[in-house]
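*Asks:* Fold the following, please.
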Amino acid sequence: MSQDGQPKSYTRTVYMCCAMTFGMLGLSYASVPLYDWFCRVTGYAGTTQRAEDTTGTVLDRKIVVRFDANTSNNLAWDFKPFEREITVRIGEKSQTHYVAKNIGSSPSFGTASFNVSPQQAGPYFSKIECFCFTEQELAAGEKVDMPVIFFVDPDIVNDPLLKDLGAITLSYTFFPDEDAEQKVTDRSKVGDESNSKL
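*Replies:* From the prediction side, this is the model:
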């Protein structure tokens, strides 16, 4: 009886181990989008909100919005805000932009992450248009304008932790795309193949 039961026990163990392995693999792939979703819903770590448009309510109260720009040491870009700060009315749709220039000698790819400080203001800072989390490609010497359209949600005045808040800082950091070199290499191979066919 124990000999008959042993193969079933081994088979069950193998199935369970396989299921756990695939489950953990699936979770590892899902962890980034799940974390991103969690941050967007809760405003955790100063994550801003996405919006199609403003709420329609504009208050008389004003707030200063500061803009910060950072670039990884591994990305040869000059990246900065067009203006360091602006004063806006709470609830009002506002626009600014950042400027990025590839100061390297070859094309390169970058992706920006962002955060808002203080972190508690993240759920109230809503972006209508933004270049974050979108891969940007710049040719050598190319310069681009990157707009940001946003508003500060009027509900911020009802938050007891932020009732006296006078300024919010929106900060972006550009990182190199990990597959950038491969993309440039693949593109040049396609170009070489096209030229050889001619």
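*Asks:* contacts and neighbour counts: CA atoms only from here.
*Replies:* OK.
*Asks:* biggest helix in the chain by residues?
*Replies:* helix 2-42 (DSSP state H).
*Asks:* and this one, so I can compare the two:
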Amino acid sequence: MSPKRTAFGLLGLVVFMVGMSFAAVPLYDLFCRVTGYGGTTAEGRGSDTVLDQMISIRFDASKNRDMAWEFRAPEQRVSSLQIGQTGLAFFEAHNPTDRVIAGQASYNVTPYSAGAYFTKIDCFCFTEQVLQPGQTVQMPVTFYVDPEILNDREARFVQEITLSYTFFEIDIPEGEVSLAPAQPADEEG
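*Replies:* Prediction:
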């Protein structure tokens, strides 16, 4: 094998590996959404069945260390509801800075066995959030626990589910208009 052919083969391998590294996150996310692996929740419209059995939902809020926002879980940290009953919780985000900041929330459900049965009807995590300087927002999540959880050999024993969100700063989406005042230009003279 010639050195030139070896170099092109290695270059192709590097390009392939870089491409796969960019594809890994979306592919893993798709895998988790389809299988419920890793506590990834389902998205739905609501349950037709509400059971008498109660389950507790605990809420957790955190942020990436580089995220300048303040992010809080609902004041009522634990909510008890019937399996199949629709629940609603409001998380709070505040931008204490003097600049516009965009964020995206990632979420997780524990225990993992319950992830496939925790269904979000609507959630702030489905879209990017943009907060103006000093802005505070209440961000809702509407959810239910699918009654099918009782047919799962592991998940049927779950008494409490924890829904966790972590906010990360992202680039401000194109087309977002900042309401922040323009910075004055430096004046000479």
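*Asks:* What about Y98 of the first structure, how many residues nearby?
*Replies:* 20 (other Cα atoms under 10 Å).
*Asks:* go on, P111 of the second structure?
*Replies:* 17.
*Asks:* That one maps to what in the first structure?
*Replies:* In the first structure, P111 of the second structure lines up with P118, judged by TM-score structural alignment.
*Asks:* picking that back up, what span of the second structure lines up against the next helix or strand after the longest helix of the first structure?
*Replies:* Next in sequence after helix 2-42 of the first structure, counting helices and strands by DSSP states H and E, comes strand 49-50. Across the second structure, the stretch matching strand 49-50 of the first structure (TM-score structural alignment) is residues 42-43.
*Asks:* Equivalent analysis for stretch 147-165 of the first structure, please.
*Replies:* With TM-score structural alignment as the criterion, stretch 147-165 of the first structure aligns to 140-158.
*Asks:* residues of the matching stretch that come out buried?
*Replies:* P140, V141, T142, F143, Y144, V145, D146, P147, I149, A155 (16 or more other Cα atoms under 10 Å).
*Asks:* Tell me who's in contact with the last one.
*Replies:* A155 of the second structure is in contact with S113, A114, I149, counting by Cα atoms under 8 Å, 6 or more residues apart in numbering.
*Asks:* what about the first structure, which of those residues hold up?
*Replies:* Counting by both residues aligned by TM-score structural alignment, their matches' Cα atoms under 8 Å, these that remain in contact in the first structure are S113, A114, I149.
*Asks:* re earlier: contacting residues around the match of P111 of the second structure?
*Replies:* G46, I168, T169.
*Asks:* one more time with 7 Å, if that's ok
*Replies:* Counting by Cα atoms under 7 Å, 6 or more residues apart in numbering, P118 of the first structure makes contact with G46, I168.
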